[in-house]
Structures are given as structure tokens and as C-alpha cells.
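K.L.:
could you look at this predicted model? Sequence included:
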Amino acid sequence: MLSTEIPARRRRALLRESLAGRTGPALRFRSVPTAAAAGRAAACGLDGVHLAWADLGPSGEVVAGIVRAMPLPVLVDLGGIADVERAVELLEVAGVSAILLDDLARPDPAGAAGPPPGSDDPVTRLAVALGARRDPDLLIGVRPAVRSTEGLIDAVDRARAQVAAGADLIVVGRPETEAGYTVLREALDIPLLVDATASDHSPPPTPRRLAELGMDVVIHPVTLPRTAPDAAERGVIATRDTRHARAGGGSAARTTEEHR
């Protein structure tokens, strides 16, 4: 039976532990729009849920409701919002386990105040997020901006700067070839997350293949039929659970069992 009594601090510690020196299958997070969808993801055996800040409104109430709805880690993607400090404070109180942010602020579409001074520096926003964090187990991840003229080399350089500044994980963009994943894995010594919800012309590699390429977390879009998702998801999760069993019951498998 699922329990929602796992405290936020414990969820954060479990997620951090599961990512430390990870081997075996990548953790699977699913983007969800509501608390009900989060509960279904937990019942299907996924490792966590992903929320986009742009869909949540200006307060942490929706996030807190989703955290209360199921026992898994909740990851919130802030994207390029300007007020990182306030968002991190709200989300930590709401109980999230991980926060992602773009390393550059995006212009406000409503034409309000522009990005704060220094926001073009790849580590400035990370420093603000780390300064706002109170629980050291709250994971802070960064998505490096990739300039079209620089590509993978620029992404590696920016990611290395963020690792040196204290990032807990890096959000990997979609390389043009699978070799790009290998380059990033060899260049960086912290967990790597692939956001498969990002729009692209081609589908990403399968979760199994991404794990083979050294990726640690995969965020899946909501692609299954909303009217009957359970049967389809059970087939996907059964495959993942079989891989856990073959892994010999390591720390990742134990963490998943503690979540249930």
C-alpha cells in the first residue's frame, strides 16, 4: 500500500542516495498535470513525478498538494524564470525533492522587468538557488544553454562551470547523435538527467539505451491515453522491475522499494 507519510526530508535523502554512484536502470520520472495523475504514476511503480513551474501558478499550493498525494520524489522545473530565490524557497517548503533551472533567465513574455544584472553568467542563477536552499539534500539541477554556433563543446564548458559552482545534477540537451551523450558522461562526474518532454523532431533513445549511455534520470512526457493509462504503464514498469531484479537488489532497487 502506498504511504504519503514519507517526510520531505526523507524523500530528498532517498533520491540523493539513489543517484550517488548509480548503476543499473535510469530513474524514471513522469510529467504530470494534477495530483490524481501523480497518484497513478506512484501506483504504476515510477520513481518520481515532474512538474513545470509555468503550469503551477505563483504559489506552492498546487505542488504541496501533489507532494501530499503520493510518496515519491517531486521534481519541479523552473525553466528560465527570473525570481529563482523566491521559487526555491516556496518549493522547499512545499516538499519537493529536486529543482531544475535554466542557466540563463528568459525574457518575461508579459514585458515586465527584464532579467537581473549578471543573469547571463552561467553560474549566477545557480548561486542564487543554492543560497535560497535550506535543506542540503534538496537537489538543484541546471540546464546549460546551448548556442547553435557552439553546440556540444559550449554545453560541456557551461556544465563544468556549474558543477564547479555546486550543481547537484545536469540536464542534458538532445545531442545530434548518441555519441554526444557519451561525451557528456565522460566529461561530467555528477548525475545526468534527460528531459524527453522537450520538443524535438526525433524521439529520444529508449530509457534502457539512455542508461547504457550513462544517463541517470529520464523524464517522460504524458503520451499514454488518458482514458486507460494503467494497462500500458504496467507493461512498461514490469520491464523496468525485471531489470531491477537482474541488477541484484542494489541501492537503486532498495530505494524504489522504500518508496512503495
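P.N.:
Arrived safely, thanks for sending.

K.L.:
when you work out contacts or count neighbours from here on, use the C-alpha atoms and nothing else.
P.N.:
OK.

K.L.:
quick one, helices of the stretch 51-200 of the chain?
P.N.:
All helices of the stretch 51-200 of the chain, identified by DSSP state H, counting those that start in this stretch, fall at 61-69, 84-94, 124-132, 152-165, 178-187.

K.L.:
so the residue nearest to the spatial centre of the chain versus residue 32, what's the distance?
P.N.:
What sits nearest the mean C-alpha location of the chain, by Cα atoms, centre = their mean, is residue 75, with 5.3 Å. Plainly put, residue 75 is 11 Å away from residue 32 if you go by Cα to Cα, to the nearest Å.

K.L.:
got another, please set it beside the one above:
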Amino acid sequence: MLYSMSTPAAKRRQLRERLASGELLQFPGAFNPLAARLIQQRGFDGVYISGAVLSAELGLPDIGLTTLSEVAGRSHQIARMTELPALVDADTGFGEPMNVARTVQELEDAGVAGLHIEDQLNPKRCGHLDGKEVVDEPTALKRIRAAVDARRDPDLLIMARTDVRGVAGLEATIDRAKALVDAGADAIFPEAMTSLAEFQAVREAVGVPILANMTEFGKSELFTVSQLRDVGVSIVIWPVSLLRLAMGAALRGLDELQAEGALTRLLPEMQHRAELYELIDYEGYNHFDAGVFNFQIPGVLAN
């Protein structure tokens, strides 16, 4: 009922312990708090909060237009709604090293278990678009050092994302990743890898957990969980997938309304009212107020 019973500190410890186990953790992207609860219900390991999704929700392109307050606010709404650890996209840290430090503390206060900061030049752009630019290595390292120095909970996961692969190739990516680890990064997010061999090369070079971004229609092939596990990937995210599925369904629904004037034919594709009420735990609220959940839902089959 209401929000998560686990504290942010407990979720951070949970993420650290799971990463230390050597498992491959699966983090679908939540486009809202209800989606985060669905991800938990279906048994996944964590929730990813995508900057691209937040931008899209606001009707904006993913080119660095969102603000720290918008990202922190949405992260708080999502993280508090699930017992799972949440990993959030902190873009470039929203400014210079002092801004990065504030970003870390704001997101820590929002209850996330981890965040990643990238080495793109401001204003950044989606990691799977052409024309990206990255900052020089000293600037990238300053961002990560500032992030590590600013965290108050040592279990908060500071992940460094590098976009060097799309600019200067794999060897330069590995060199940058090693330097980011030396600067204090707990994990590495090598963006836009083009093969399993590239993921494996980064993992073997850095010796810390790495993340694979399985975003659709991007630079990376959509590898399976088993394939990624075999090359040593520690976390896999599907950042925009649920939003794409939901928007695709919404588009089909609008088309059906225009064509038929009703959505009767699409009822089997919809989440039933009973499933929604179970997900948001209507019955749990009855513990506090019997007037809240005092009704039957027609057509619901007993479990």
C-alpha cells in the first residue's frame, strides 16, 4: 500500500549485493510509477529510469532539454513505488563538476539506487544518434570524481557512461573506460556497442560490472539475455521499450476509434480493471478504510 516498504539504503545494498554475485540483472525501463510496479510484479531485478523516456513524456527530443529538478522529481515518484532498486540516467550531470555533485545528492535524496553520468559534450543527444561529441578525458574524469565525492551513501552506485565508441572506436572506448574506473566509477556503461565481442572486450578490460543498453532501432543489435550473460554483462536495460509498446497500442486504439467509433474489438488487448486494481493494491487500502474497497468487479474470475 502507498509506497515501498524498503528504504533507499536497503535497495542500494541489495543492488550492490546482486552485482557482487555475478548475476546478470534485468532492468526494464519504467515510463511512469505504475509501470515500475508492473516490472516488480513480473519478477524483474530492477527498474531503469531513462532520460530519453522522460524527454519523450514531456514531448521533447532527447537533446539535453530536461532539467535536474524534472529528472529528480520523476525519479522520486518512480523509486518510491517499488521495492526494486532504481537506476537513473543523469545525462552529463547537468553542468560542471559542482553541478554534478548537486545532481548526485538530489538523486540520492530521490531514493534511487544508482545513476550514470556520461562523457558527452553539452548539450548531449541520444546515444544512438549520429553526430555525438564527447568531452576530453580530464573533463570526463572530473565529472566522475565529483559524483563519487558527493555521494553520502557509499552504496549509491556511480556508473560512468562513455559514448566514445561512436566517435573514436573500441580501443579508445576501452582506454576511456579504464580511466573512468580509476577515477572512482563503480561500473561502466559502454554506449552503442556493435557486437557481443565488443561488450566482452570492455568487460575484460575494466574488471567492474558493465551495462548493456538494448534499445530498439539503435546502433546495437538486440542481443538476448543469455548472449549478454555469456560475455560477462552485469546489467541489461531496455530503456524505452515499454513506452514504445504503450504508444504503439495507443496509436492502434485511436485508429480503431476513428474507424469503428468504439474500442470493443480491442478489449482483449487491454489491461482489465481488476488487474489494474490489483496492481495498485486497492484491497490493501481497505486495511485503513473499509469504505475504500467495498465493491465487486463484474466478470472477475477467482484466482
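P.N.:
Ah, there it is. Just so we're clear, the structure is a prediction, and the values are computed from it rather than from any experiment.

K.L.:
give me the TM-score for this pair.
P.N.:
The TM-score (TM-score structural alignment, normalised by the length of structure 1) is 0.76; 221 aligned residues with a Cα RMSD of 2.7 Å.

K.L.:
among the helices of the stretch 51-200 of structure 1, which comes closest to residue 36 of structure 1?
P.N.:
Closest to residue 36 of structure 1 of the helices of the stretch 51-200 of structure 1 is helix 61-69 (Cα to Cα; 7.4 Å).

K.L.:
how big's the offset between that closest one and structure 2?
P.N.:
Aligned to structure 2 and superposed, helix 61-69 of structure 1 gives a mean residue distance of 1.8 Å (mean Cα distance after the TM-score superposition for structure 1).

K.L.:
so where is that helix in structure 2?
P.N.:
Counting by TM-score structural alignment, helix 61-69 of structure 1 pairs with residues 73-81 of structure 2.

K.L.:
run the chain-centre distance for the matching stretch.
P.N.:
Relative to the centre of its chain, stretch 73-81 of structure 2 is centred 12 Å away, using Cα atoms, centre = their mean, to the nearest Å.

K.L.:
neighbouring contacts of that stretch?
P.N.:
The contact list for stretch 73-81 of structure 2, computed with Cα atoms under 8 Å, 6 or more residues apart in numbering, reads 2-4, 30, 32-34, 36-37, 49, 54, 85-86, 88, 107, 110-112.

K.L.:
alignment lookup: residue 34 of structure 2 to structure 1.
P.N.:
Checking TM-score structural alignment: residue 34 of structure 2 goes with residue 36.

K.L.:
any idea how far the nearest residue to residue 150 of structure 2 once chain neighbours are set aside is from residue 109 of structure 2?
P.N.:
Once flanking residues are discounted, residue 150 of structure 2 sits nearest to residue 101: 5.0 Å by Cα to Cα, 6 or more residues apart in numbering. The gap separating residue 101 of structure 2 from residue 109 of structure 2 is 13 Å, by Cα to Cα.

K.L.:
these two: which has the busier surroundings?
P.N.:
residue 101 (22 against 14; other Cα atoms under 10 Å).

K.L.:
who's in contact with the more buried one?
P.N.:
93, 146-147, 149-151.

K.L.:
do residue 156 of structure 1 as well
P.N.:
184, 187-188.

K.L.:
which of the residues in stretch 75-84 of structure 1 are buried?
P.N.:
75-82, 84 (16 or more other Cα atoms under 10 Å).

K.L.:
with stretch 20-35 of structure 2 instead?
P.N.:
Using 16+ other Cα under 10 Å as the test for burial, stretch 20-35 of structure 2 gives 24-35.

K.L.:
residues contacting residue 76 of structure 1?
P.N.:
Listed by Cα under 8 Å, 6+ apart, the contact set of residue 76 of structure 1 reads 50-53, 96, 98-100.

K.L.:
in strands only, show me those.
P.N.:
Using DSSP state E, the subset of the contacts of residue 76 of structure 1 located in strands is 50-52, 98-100.

K.L.:
quick one on the thing from earlier: shared neighbours, residue 75 and residue 32 of structure 1?
P.N.:
Joint contacts of residue 75 of structure 1 and residue 32 (Cα under 8 Å, 6+ apart) are 49-51.

K.L.:
could you export these as JSON lines, including distance to residue 221 of structure 1 and neighbour count?
P.N.:
As requested, these are exported to JSON lines (distance: Cα to Cα, whole Å; neighbours: other Cα atoms under 10 Å):
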{"residue": "49", "distance to residue 221 of structure 1": "10", "neighbour count": "26"}
{"residue": "50", "distance to residue 221 of structure 1": "9", "neighbour count": "24"}
{"residue": "51", "distance to residue 221 of structure 1": "11", "neighbour count": "22"}
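
K.L.:
for these, which one is nearest residue 244 of structure 1?
P.N.:
Of these, the one sitting nearest to residue 244 of structure 1 (Cα to Cα) turns out to be residue 49, at 19.2 Å.

K.L.:
what's that closest one aligned with over in structure 2?
P.N.:
In structure 2, the residue paired with residue 49 of structure 1 is residue 47, using TM-score structural alignment.

K.L.:
how near is that match to residue 118 of structure 2?
P.N.:
In terms of Cα to Cα, residue 47 of structure 2 sits 19 Å off from residue 118 of structure 2.

K.L.:
residue 163 of structure 2 too?
P.N.:
In terms of Cα to Cα, residue 163 of structure 2 sits 7 Å off from residue 118 of structure 2.

K.L.:
residue 1 of structure 2 now?
P.N.:
36 Å.

K.L.:
can you put the helices of the stretch 51-200 of structure 1 in a markdown table and add distance to residue 222 of structure 1?
P.N.:
Formatted as a markdown table, those follow (distance: least, Cα to Cα, whole Å):
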| stretch | distance to residue 222 of structure 1 |
| --- | --- |
| helix 61-69 | 16 |
| helix 84-94 | 23 |
| helix 124-132 | 28 |
| helix 152-165 | 27 |
| helix 178-187 | 23 |
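
K.L.:
out of the ones you listed, nearest to residue 19 of structure 1?
P.N.:
For residue 19 of structure 1, the closest of those is helix 178-187, at 14.2 Å, according to Cα to Cα.

K.L.:
report the buried residues of that closest one.
P.N.:
180-182, 184-185.

K.L.:
what's the answer for stretch 111-127 of structure 2, then?
P.N.:
For stretch 111-127 of structure 2, by 16+ other Cα under 10 Å, it's 111-122, 124-127.

K.L.:
quick one: name whatever helix or strand follows the helix ranked longest in structure 2.
P.N.:
The longest helix of structure 2 (DSSP state H) is helix 241-260. Following helix 241-260 of structure 2 in sequence order, the next helix or strand is helix 273-279 (DSSP states H and E).
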